[in-house]
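Asker: Pasting the sequence and the predicted coordinates here, then a few questions.
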Amino acid sequence: MLKIGEFSVLTSISIHMLRNYDKIGLLTPKYIDESTGYRYYESSQLPIANQIVALKMMGFGLKEIVELQLQEMQIDSLKELLKNKIEDKEQEVKVIRKQLAQMENALKDLASKREHALSIVTKCIPDRKVASFRMKIKEFPEEGVLWKILGDECEKMNIQFSDSKYSIAIQHEINFDENYIDVEVQRVVENIYEDTDKVKFYSIPSCEVASLVYQGGYSRLKDINLYLAKWITQNGLEICGPAFNIYYISPGNEVGEEKFITEVCFPVKKR
């Protein structure tokens, strides 16, 4: 039999770890001297110890290895387990490659002194019920007219708005030939009400978006939209719906435009 120190040298597993393996039932000594507490292992346990070391090097956690019950495992079961682990690792590699690409793009943006580097995230916008008004306008500053109409109509109906702070504007179409912008403005409400001639009520499912929050005036929206669209392409995504803006601090708050807080969102999906 091998003393724990000898077994440790032969397996390159520290004495501390061998004691831990015994504690969790992964690799128990064949014999413990009750009078001295010394632990002894048999040479026949060396292959199991080496398998544990090999599996740890492959990325298996101790809990996973304990569950494998190595001494009873058949070759076919081990092969299936390794195939599954390979698939998991391949997914991890994809995630790491994506993260590396994002880091490289952010580094380029920082080198170019672009202020929005590291400002874009992907996230889920939750499902919601909205009061909506949609109209074609000739230029973006006219969007304020839509907000006034929506606000006036909702006030007439005594509409109860949600605690959600979402005030959303969607640009459905920008038609340069006919010189109009198709815009829809939305406020989140508690319930679905009966439609009026102007205001429509409906539910919107949750969606994944690429998002950038910025502080400042709306004259910067064009450049921010272009920057966000480029980021989406660079990160293996594609736009799958009309872009929209969420206004947190806007002209309605009666502050200067340098204090406006706007979130620009593009619905996205994986390419």
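Answerer: Right, received. Where do you want to start?
Asker: contacts and neighbour counts: CA atoms only from here.
Answerer: OK.
Asker: Helix or strand for residue 108, just tell me which one.
Answerer: For residue 108, the host element (DSSP states H and E) is helix 75-111.
Asker: Can you point out the buried residues in that helix?
Answerer: 102, 105-106 (16 or more other C-alpha atoms under 10 Å).
Asker: would you turn these into a markdown table with distance to residue 263?
Answerer: What follows is the buried residues of helix 75-111, written out as a markdown table (distance: C-alpha to C-alpha, whole Å):
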| residue | distance to residue 263 |
| --- | --- |
| 102 | 20 |
| 105 | 21 |
| 106 | 19 |
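Asker: of the residues you listed, closest to residue 266?
Answerer: Within these, the smallest distance to residue 266 is 17.5 Å, found for residue 102 (C-alpha to C-alpha).
Asker: The residue sitting furthest away from the middle of the chain and residue 27: what is the separation?
Answerer: Largest separation from the mean C-alpha position in the chain: residue 35, at 56.6 Å (C-alpha atoms, centre = their mean). Using C-alpha to C-alpha, to the nearest Å, residue 35 is found at 22 Å from residue 27.
Asker: Ok, residue 207 next?
Answerer: To residue 27, residue 207 is 48 Å away according to C-alpha to C-alpha.
Asker: dropping in the other structure now:
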Amino acid sequence: MLKIGEFASLADMSIKTLRYYDDIGLLKPVAVDPETGYRYYDYAQLARAYRLSAFKNMGLALNEIGELLDGKMTAGPTRRFLRTKRADLADQLRLLQEQIAYLDNKIYEVEMDGHMAAYEVMVKRLEPMKVLIARGAAPLKQDVGVTVANLRQRVAAYNAYPTAPDMAIFTAYIHPPTDIPIAVAQPTDSRVRLRGDDGVEEDIFPAMTVAAVIHTGPYDMAPGWVALNEWIQRNGYAIAGPFREIFLHDDVTDNSKAAFELQFPIKKVENPS
């Protein structure tokens, strides 16, 4: 038989860990001296100790390891259990990879600019969204604000209960010189009777992934759009649809208090150059 220290050395475990495994019934010694309390192990128990360590390295909890070691699961449930654990670990790995990518991006910002960027980019998944939408066009770039306001008024006239803030949607990152296409959408689950003569329609936006930043203060959002576009290119994404300005707080009396979320729909580029 092996003393606990000898067994611990062969099993690559600490004595403290072996005592704990004994207490919870996961790896009990073959004998305990009634006078000294010394624990003794058998060479054959090394196989169980190795398997225990292997399961622990897979990220399994001790109670889960106990069920596997004691053969309480048949082949089918064991296979399903291990596949589920693998899927969980794969999700954790993806999260860690995203965290590393964010850290790399922050390091790049500090190295290039000497400080972190003014805009923080968030990537998020949007679920399908039912909306009331009005479409139009601004004759010139300086008419964009007025056109957006008019379209918002058309949609607001229905008094539909909003499920999220309304938004302006633009089909081009760089506005054309004339006839700039614009849409305004109000997310809502309300049932409305469309008038048919005001250009307002019902639509459903599909699920999508977006990169977003928050812009606060005056309406000059160009720096936010530039920062967002640079982040997308630098992180292996491509723009995948019309971009959006979400009206979080639009204070017409004091635009220094305004708040918008700027969104680009994105997709991952398979082999970014």
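Answerer: Thanks, I have the structure now. Given the structure is predicted, the values throughout are model-derived calculations rather than measurements.
Asker: Overlay the chains and give the TM-score.
Answerer: The TM-score (TM-score structural alignment, normalised by the length of structure 1) is 0.75; 261 aligned residues with a C-alpha RMSD of 3.8 Å.
Asker: could you point out which element follows the helix holding residue 108 of structure 1?
Answerer: Downstream of helix 75-111 of structure 1, the first helix or strand assigned by DSSP H and E is strand 120-125.
Asker: Mean deviation, that following strand versus structure 2?
Answerer: Mean deviation of strand 120-125 of structure 1 relative to structure 2 after superposition (mean C-alpha distance after the TM-score superposition for structure 1): 1.5 Å.
Asker: Can you name every helix or strand that that strand contacts?
Answerer: If you count contacts as 3 or more C-alpha pairs under 8 Å, 6 or more residues apart in numbering; DSSP states H and E, strand 120-125 of structure 1 packs onto strand 207-215.
Asker: Contacts for the strand it packs on, please.
Answerer: 119-127, 228, 232, 258-269 (C-alpha atoms under 8 Å, 6 or more residues apart in numbering).
Asker: Can you go through these and name the buried ones?
Answerer: For the contacts of strand 207-215 of structure 1, a burial check counting by 16+ other C-alpha under 10 Å picks out 120, 228, 232, 259-269.
Asker: now these in a markdown table, with distance to residue 55 of structure 1?
Answerer: Output for these, formatted as a markdown table (distance: C-alpha to C-alpha, whole Å):
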| residue | distance to residue 55 of structure 1 |
| --- | --- |
| 120 | 38 |
| 228 | 43 |
| 232 | 38 |
| 259 | 55 |
| 260 | 54 |
| 261 | 51 |
| 262 | 50 |
| 263 | 46 |
| 264 | 46 |
| 265 | 44 |
| 266 | 43 |
| 267 | 41 |
| 268 | 38 |
| 269 | 36 |
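Asker: and those, which two are the farthest apart?
Answerer: Greatest spacing in these, by C-alpha to C-alpha: 259 and 269 (31.7 Å).
Asker: Next up, the contacts around residue 31 of structure 2.
Answerer: So residue 31 of structure 2 contacts 39-41 (C-alpha under 8 Å, 6+ apart).
Asker: ok, now residue 21 of structure 2?
Answerer: 27-28.
Asker: contacting residues around stretch 153-171 of structure 2?
Answerer: With C-alpha under 8 Å, 6+ apart as the criterion, stretch 153-171 of structure 2 contacts 132-134, 148, 181-192, 198, 200, 241-248.
Asker: List the buried residues in it.
Answerer: Here stretch 153-171 of structure 2 shows 154-156, 158, 160, 166-170 as buried, counting by 16+ other C-alpha under 10 Å.
Asker: Residue 173 of structure 2 and residue 244 touch, don't they?
Answerer: No - using C-alpha atoms under 8 Å, residue 173 of structure 2 is not in contact with residue 244, being 9.9 Å away.
Asker: Comparing the two, which residue is more hemmed in?
Answerer: Between residue 173 of structure 2 and residue 244, counted using other C-alpha atoms under 10 Å, residue 244 has the larger neighbour count: 25 against 15.
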